[in-house]
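> predicted model and sequence below, questions to follow.
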Amino acid sequence: MDTERAGIQSVEVGFALLEVLTHSRGPLMLKDLAAAAGMSAAKAHRYLVSFQRLQLVIQDSRSSRYDLGPAALKLGLASLSRIDAVRMARERVPRIMEQLGHTVALAVWGNRGPTIVHWEEAPLAMTAHLRLGDVMPLLSSATGRCFGAWLPREKTAALIGEELGHAAHHRRHDGLPHNLDEVSMLYEEIRQHGCARVVDTLLPGISAFCAPVFDSDGHLVMGITTLGSSATLDPAWGGQVDAGLRAAAHQLSSDLGWVAPRPSAD
């Protein structure tokens, strides 16, 4: 049993080196890698020798720097291939709903547009008549605006054209864009905020936010929407609902392998 415990502890200690390489911006010298992992260079070197044999780590022959190896890449890709984004999100919906205090829904892109695949109504929530399989409009719903802002335009162009034509024919209210230039401005504003919002736009008396969820390639895979009565849901950018929803979506994206782009230095 003592030998078994030592072996397990040894794996955990050695994994600290892999963890450092995972979060570093590039290959590291032995002394820097060891210091970041909280161990001596001699101790780190022993682990790295074994990791190299397993191809979890490689060492550049010219710079002597260490980096993650092909076996680490294979493990990462295998893990990502087993992740079910919707399943992961569904497991978190009750907690997100409890934190926000409002109904939470999940939507994915279907053959007719953003489609509700799961939702959970908050206690005492105003009924919003959501149903599984509902397809949300791209211009008047928070969910649709989220997908419109982050999906490639070739995927959404036809549906946007249909909605603009319908709005012009029925002379819809001024809360909606009236032409493609206004649509582009709306989506650019959404991307700047990192979240889509509507207030009394699709349904009178209902406000909503929708935050994007990205996969390891940076592709939009899902929208997480929260909605509630405009009298009780905080509609402010950076408010409790907006910030909480974006944090939940960001964490889910991170768990799916997405790495947020670093802000550019001016």
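Yep, it's here. Numbering: from 1, shown residues only.
> C-alpha only now, for contacts and for neighbours.
OK.
> so where do the strands sit in the stretch 151-266 of the chain?
Secondary structure of the stretch 151-266 of the chain, counting by DSSP state E, counting those that start in this stretch: strands at 196-199, 206-214, 220-229.
> let me fix that: the stretch 1-150 of the chain
Going by DSSP E, counting those that start in this stretch, the stretch 1-150 of the chain shows strands at 57-59, 66-68, 103-110, 113-120.
> what's the closest of those strands to Pro212?
With CA to CA as the criterion, Pro212 lies closest to strand 103-110 of those, at 9.9 Å.
> before we move on, the earlier item: CSV please, covering the strands of the stretch 1-150 of the chain and showing mean neighbour count and distance to Tyr47.
Below are the strands of the stretch 1-150 of the chain laid out as CSV (neighbours: other CA atoms under 10 Å; distance: least, CA to CA, whole Å):
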stretch, mean neighbour count, distance to Tyr47
strand 57-59, 21, 10
strand 66-68, 22, 12
strand 103-110, 23, 43
strand 113-120, 21, 45
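> here comes the other one, which I'd like you to weigh against the first:
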Amino acid sequence: MKERAGIQSVEVGFALLQVLGQARGPLMLRDLAAAAGMSAAKAHRYLVSFQRLALVVQDAASTRYDLGPAALRLGLASLSRLDAVKLARERMPQLTAQIDHTLALAVWGNHGPTIVHWEESANAVTVNLRLGDVMPLLASATGRCFAAWAPRDAIAPLLEAELARARRQGLRDMPATMSEVEASLAEVRARGIARVVEVLLPGVTGFCAPVFDADGHLALGMVAMGPAGTFDADWDGAVATPLRAAAVRLSSDLGWSG
């Protein structure tokens, strides 16, 4: 398809805004220009226009530049229109084709992590799960993912209840004490993804990758599951790697800086 004509100067100047958006704080002109790949004189001309539009401000004392109120208003407007689940659902078919296993989306509901979308692959696994089902915090990859990033005081009673229930039911590969729970959730945070192997459902392995919003809160979990015999359960394998990457990309699109 023929590339549509644009205004090159707008694209060039936008590099300055990108640099300011990624910087940890205000920048001197020389540093801002260098990071954007242009001369200080050229950068200054763009910055004068951006200041007139309130996209950029300059501190009178330090002479450093930073994003202005107009940039903030644009960012907030964009964030207010984002729907994490909608964006995730749009990406599911491609990810399903790549992973070739059943995918699902989960959000935190009134009673815990709740399945809100389901997409089966040709290599679908037969599971007794439905939309609206609430997943356990310790026996499922979805639950461990949410538990790893949830405020501890908010989920402590649920964790205690699940530990007691697991001990009564004799579930395999489950933490037995709160210290083991903390170690398990620390591993989830370190690896950036949660995993269970035939814990909740016999013969079924699952991963859940976290998606964060602009404030760093867990917006949803992207879940992959499949039969243990054909599902790559390696932490950096053919399922975990693309699932984690998709979650990171979606988080970035929602405004998360990582």
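Nice, I can see it. Worth saying up front: this structure is predicted, and the values here are computed from it rather than measured.
> superpose the two chains and report the TM-score.
The TM-score (TM-score structural alignment, normalised by the length of structure 2) is 0.93; 255 aligned residues with a CA RMSD of 1.8 Å.
> that older thread, so which of the strands of the stretch 151-266 of structure 1 comes closest to Ala249 of structure 1?
Comparing the strands of the stretch 151-266 of structure 1 by CA to CA, strand 206-214 comes nearest, at 5.5 Å.
> equivalent range in structure 2 for that closest one?
Per TM-score structural alignment, the counterpart of strand 206-214 of structure 1 in structure 2 is residues 204-212.
> repeat that for stretch 244-259 of structure 1.
Alignment of stretch 244-259 of structure 1 against structure 2: residues 242-257, by TM-score structural alignment.
> about what we covered before: any chance of TSV for the strands of the stretch 1-150 of structure 1, columns distance to Ala6 of structure 1?
Shown next, in TSV, are the strands of the stretch 1-150 of structure 1 (distance: least, CA to CA, whole Å):
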stretch	distance to Ala6 of structure 1
strand 57-59	22
strand 66-68	25
strand 103-110	44
strand 113-120	45
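> nearest to Ala85 of structure 1, of these?
Taking CA to CA, strand 103-110 is the member of these nearest to Ala85 of structure 1, at 10.1 Å.
> so which of the strands of the stretch 151-266 of structure 1 is nearest Ile96 of structure 1?
Minimum separation from Ile96 of structure 1 across these (CA to CA) falls at strand 220-229, 9.2 Å.
> mind giving me the packing neighbours of that closest one?
When contacts are defined as 3 or more CA pairs under 8 Å, 6 or more residues apart in numbering; DSSP states H and E, strand 220-229 of structure 1 sits against helix 85-100, strand 103-110, helix 142-150, strand 206-214, helix 240-255.
> turn these into CSV, including distance to Asp60 of structure 1.
Compiled in CSV, these are given as follows (distance: least, CA to CA, whole Å):
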stretch, distance to Asp60 of structure 1
helix 85-100, 36
strand 103-110, 42
helix 142-150, 38
strand 206-214, 32
helix 240-255, 29
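> which of the ones you listed sits closest to Phe15 of structure 1?
Phe15 of structure 1 lies closest to helix 240-255 among these, at 18.6 Å (CA to CA).
> now that closest one: how far from the chain's centre is it?
7 Å (CA atoms, centre = their mean, to the nearest Å).
> by contact count, what packs against that helix?
By 3+ CA pairs under 8 Å, 6+ apart, helix 240-255 of structure 1 packs against helix 85-100, strand 206-214, strand 220-229.
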